[in-house]
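Give me the fold of what follows.
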Amino acid sequence: MNITTSATRHSYLLIFLVSMCCNPWQSAVRADTPAAQTGSNQVLSSPTYAIRAIQDAHSNNTPVVVRQGELDALINTDGGGACPISAALIAMQTLRSMTGQPLHPKPHQYALQLFQTHPELKEGRITNDRFVNLFDWMADQIPGYKVQVDFVSARNSIHANTGPYWSDSEGPDLTIKGGELTILAYTVTTNGGNVLGRHFVLLKDLGDTQIRVLNPGKPMKDYQFTVEKRDSPAIKYKRVYFESPGQMSSNPLVLELNTVFKVRLFPSEMVPPSTPSLTVNQVKTAIDELAEQLRSEGKLTSPREWRRRGATFGLPGLDLPASVGGSGWSAEQMLEIFRHAGRYNLNLRDVVGGAHGRPAVKMDSPVAEVALKQLVAGNAYFAVAITEENAGTDTKSMQSRAVKDGDGFRLTGSKLWNARLRQATHVVLYTSSADGSSNDRTAFLLPIDHPGLEIVDRYAHGLTGNSFGGLKFDNMYVGPEHLIGDDGSGGELFEEHFLYWRLMQAAAAIGCGERALEIMAERIRQRHVFGGPIGRFTHLQQPIGKNLTRLRMALALAREAARFYDRGDFDAAEPLVNGIKAEGVEIALEACDEAMRAHGALGYSRDVDLGDRVRDLMGLRIADGTTDVMRMTVVREKYGFDLWEMSVRSFSGGKTNARGE
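As a prediction, the model looks like this:
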């Protein structure tokens, strides 16, 4: 903060700063790991994600953030603090993260160089123009991009006698966008009217009634402010104030917004960006932008629209190998994208990556080559048909069969309780194997309009972004080019694919629950009854704390499972994945149910989407492995296969009879 203080400038701060510059670690630090090439890199991530990533990356071993307290000793005694300079240095790292570039590995050394090159910084009391100049001096630290800084101020600001000023009626623009960082400067005044100075913070998140900011004084902690516009006597414009929720001080400081700086990035025509690949945060930002477009068009849950338009930033091919035009993302990276998609709507679990088209990678035929090319381009969408009326988890009871017919096959049977068939262009169809073994399964990739394939419609309560129904086929001929893998290898294909798929569905459920808790927190903050907000009834806060913690535990377990999967240790991943498919969905369901009930009748209406979240999660607790069966597999892996056998065998006269073998 640019506040005059009589406190002694401690020389050990400067010694500490120099020691940070001499840190021996040399490698560049990434706040957000990039993946393989996903197309154009003009997608710039949101500052919300970039700031969060920087906070996560900072540690004593990798000090990527320069705190205000580490620079205060460099400011003249009467110059206030180093708050704006620290804010600008953290902003530099934020901008690098937004572009997908590594963080500056030695920001403390760079800070010293900045003071040496521009000794006027030691004077403190930075004006608006000098703050803009500071970004000009640092522009070469964002290679491949031009940095543009604009600002608007309050009409009563002593730092902008001639403007520009924000709208008297609307106030300042605090919206958050990809490629644009907002820095807020507010005046700090005592209740007695003594102006102490200005403080600079980075806008991290914008809610309905509150903002979250990064404070350079304590950058690892999130600060929240309620934003209020107040009328003032004898003037025709509103003044904007920040209040700290829950502030207990009997003599609080008055925080009035003074200036809003917008720092924008534009690709340089002279120097190409140094990072050719998109990062997780950049893809999340692209999802945010596309979600708003599709919501405004009434197409938020349309899988075909998502895939077609998401192909512009590589969404359908994220987890497909580069050999088929994909990006080769890891399960650990994909987990974060599925989680983010689930925040918007659980139907978006179907719009990320190759989904049920992933098994086609194992094919070596023109059919697969064309289908995968269409999938990556956003023009194909794959369904999967495994379950039947009397065969769900017990796949050995599957009645659909394949028989050899020359080089090809004849398929006869029916499928039921399958999603996506009306929207799909292709379907992965499972039958019993043609080799005669009752234990083996075979998988085929077919166009949805394959001759002899008939769609049967049923209707589900939730997950209505896709159709629900089944298939019928009788003596349908399928050529050998449609076979996935070998005849009889469908069981292994199923296990490998659904291990991945269940993990991603759990991630989408976690994101769905996290967003519901955010909506609930805002509701109990805003809803007033009996003269006050309902948030004062602490029993409404308890479910938020409980379920947020449980969702965080579920996320930690999911990330551990993803790391096992990426290492190819499927045996270690399986019990974790099955457990998280069960518990992640159940925890998210409870979170959404609590949020819905906190809204009363509104929560049960279509004015909010909480009822949809509950309904969709109830579908997901059944789809892709029911909660009960997933829990049984966890018991089997930990305590022995005999307990599993007890659950899947029937008992008669004290003897067990194996079924489906």
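
Please count neighbours and contacts with C-alpha atoms only from this point.
Noted.

What residues sit buried inside the biggest strand by length in the chain?
Across the chain, the strand with the greatest residue count (assigned by DSSP state E) is strand 254-267. Buried residues in strand 254-267, defined by neighbour count with 16 or more other Cα atoms under 10 Å: 254-265, 267.

just checking, what packs against that strand?
Counting contacts by 3 or more Cα pairs under 8 Å, 6 or more residues apart in numbering; DSSP states H and E, strand 254-267 is packed against strand 145-153, strand 180-189, strand 238-243.

Figure out which of the ones you listed is closest to Gly342.
Among those, the nearest to Gly342 by Cα to Cα is strand 180-189 (24.7 Å).

on that earlier part again, which one of the helices and strands packed on strand 254-267 lies closest to Gln116?
When the helices and strands packed on strand 254-267 are ranked by proximity to Gln116 (Cα to Cα), strand 145-153 comes first, at 22.3 Å.

Just name the most buried of the helices and strands packed on strand 254-267.
strand 180-189 (a mean of 22; mean count of other Cα atoms under 10 Å).

so the helix or strand just after that one versus strand 254-267, what angle?
Scanning forward in sequence from strand 180-189 by DSSP states H and E, the next helix or strand is strand 195-206. Calculated by axes from the mean of the first three to the mean of the last three Cα atoms, to 10 degrees, strand 195-206 forms an angle of 50 degrees with strand 254-267.

Another sequence for comparison is provided below:
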Amino acid sequence: MDFSYSEKTLTWMKRLKEFMEEVVYPGEKIYAEQLAAAENRFSIPPIMETMKQQAKSAGLWNLFMPDEEYGAGLTNLEYAPLCEMMGRSEIAPEVFNCNAPDTGNMEVLARYGSPEQKEKWLKPLLAGEIRSCFAMTEPEVASSDATNISASIVRDGNHYIINAHKWWSSGAGDPRCKVAILMGKTNPDATRYEQQSMILIPFDTEGVRVERMLPVFGYDDAPHGHAEVTYHNVRVPADHIIWGEGKGFAIAQGRLGPGRIHHCMRLIGAAERALELMCERAKQRVAFGKPLAQQGVIQSWIADSRMEIEQARWLVLNAAYKMDTVGNKAAQKEIAMIKVVAPNVALKVIDRAIQVHGGAGVSDDFPLAKMWSNARTLRLADGPDEVHRRAVARLELQD
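Modelled structure (predicted):
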């Protein structure tokens, strides 16, 4: 077990770091200004498409895809430090076409999609020409138990009819969102884990309605957004089902493993940036006759943050190593562990950085408040802490 970065990984890291410094970090302010000036917040700042074309030209595109046919062909262990680097900026993942939920949806289509589904949806997603959303969570049920999902997918000749009420469909607010992957029940009488299926729904299909955008701690996350969406007698061709009826849970397990660890990789990057900002602020500001950096409590926060980030990073790398060597299913304990640890570590580090910044920390002058809201959300997204702790405990007891 060797987590040292290979020459291949170091080369990718150097290229990505240079691009972040030359393009992405300077682009953050322009992106925010263009979004603020737009008449409709759910429109795409022109700088984003410019940066995407630059990233594509630089060969920094679809780095998350382990299959060389579709992406860079990197293992999870090789991709980890790159994804971490992207996590330092809210806009960076999209710049490199490595943003959720598109990454998970692309992996689903690459692994389980038919040739026709790949041609129609995977190709434009890989090219960054369209966006997508993932429709799983429902407001009427405790969706942390996916067997509660009650959306109806009923066969009607050569079509399926879908009736569903979904929310927290991230990306549904984006005007480029052209397709949803929806999870629902095709056979309520089947065995517990064969009731669910996943189906592709073109977002302009009659009966699909975005009811509202859901704010996160007051942030609308435009132009990405998180939507409440209803599907009323939505009719799609039968060939829009992914893999086959009853395969929803199997697809979800294949999709959520990489998605969860990608979130954790990005959280390590967010925590690193927060720690850097904390150190810079502590050295610049003077209180009670000396720089904050010389105050004992601040030094303790800095030390604790460094130790916690390193622990979380090694746990991420261990999970990535296990996924690469024994597969996602066999690595489910390691994935569950880091899915609990990474958001909580990021929250603690970001919170300390906010405290060191004082009033500026909770403003939009620094990225810390937004970073905190994102990290807090990830204690719920892709399964709450409690579900992952339960999984770890059950697997430990089995062992």
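
got the buried residues of strand 254-267 of the first structure as TSV, with distance to Ala598 of the first structure columns?
Listed next are those as TSV, based on distance: Cα to Cα, whole Å:
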residue	distance to Ala598 of the first structure
Val254	33
Leu255	32
Glu256	33
Leu257	33
Asn258	37
Thr259	37
Val260	35
Phe261	38
Lys262	37
Val263	39
Arg264	39
Leu265	41
Pro267	46
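
Now do the strands in the second structure.
With DSSP E as the criterion, the second structure has strands at 131-135, 152-156, 159-170, 177-185, 196-202, 208-213, 226-237, 286-287, 290-291.

out of those strands, which comes closest to Ile335 of the second structure?
Among these, strand 131-135 comes nearest to Ile335 of the second structure, with 20.4 Å by Cα to Cα.

Average offset of the closest one relative to the first structure?
Taking mean Cα distance after the TM-score superposition for the first structure, the mean distance separating strand 131-135 of the second structure from the aligned residues in the first structure is 1.3 Å.

Tell me which residue of the second structure matches up with Val213 of the first structure.
Taking TM-score structural alignment, Val213 of the first structure has no aligned residue in the second structure.

what does Tyr381 of the first structure give?
So Tyr381 of the first structure corresponds to Arg131, using TM-score structural alignment.

Same check on Lys581 of the first structure?
Under the alignment defined by TM-score structural alignment, Lys581 of the first structure corresponds to Lys339 in the second structure.

Could you report the neighbour count for that match?
Neighbours of Lys339 of the second structure under the rule other Cα atoms under 10 Å: 31.

Export the helices and strands packed on strand 254-267 of the first structure to CSV and append columns for distance to Ala111 of the first structure.
Formatted as CSV, these follow (distance: least, Cα to Cα, whole Å):
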stretch, distance to Ala111 of the first structure
strand 145-153, 19
strand 180-189, 19
strand 238-243, 30
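
Out of the ones you listed, flag the one nearest Thr626 of the first structure.
Among these, strand 180-189 sits nearest to Thr626 of the first structure (Cα to Cα), with 43.3 Å.

helices and strands around the closest one, which ones?
In terms of contacts (3+ Cα pairs under 8 Å, 6+ apart), strand 180-189 of the first structure is packed against strand 195-206, strand 254-267.

can I get these in JSON lines with distance to Leu17 of the first structure?
Output for these, formatted as JSON lines (distance: least, Cα to Cα, whole Å):
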{"stretch": "strand 195-206", "distance to Leu17 of the first structure": "21"}
{"stretch": "strand 254-267", "distance to Leu17 of the first structure": "27"}
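
Quick one, which of those strands gets closest to Val608 of the first structure.
Closest approach to Val608 of the first structure among these (Cα to Cα): strand 195-206, 19.3 Å.

hang on, the earlier thing: my guess is the match of Tyr381 of the first structure meets Asp102, correct?
Yes. Under the criterion of Cα atoms under 8 Å, Arg131 of the second structure makes contact with Asp102 at 6.5 Å.

Which residues are in contact with each of the two?
Here Arg131 of the second structure and Asp102 have Leu125 as joint contacts, going by Cα atoms under 8 Å, 6 or more residues apart in numbering.

quick revisit: of the buried residues of strand 254-267 of the first structure, which is the nearest to Lys373 of the first structure?
Ranked by distance to Lys373 of the first structure (Cα to Cα), the buried residues of strand 254-267 of the first structure are led by Pro267 at 29.7 Å.

is it true that the closest one touches Thr99?
No. Contact between Pro267 of the first structure and Thr99 fails when scored by Cα under 8 Å: they sit 9.7 Å apart.

which residue ranges form the helices in the second structure?
With helices called from DSSP state H, the second structure shows them at 7-19, 25-37, 46-57, 76-86, 92-95, 102-112, 115-117, 123-126, 248-284, 296-326, 332-357, 368-377, 385-398.
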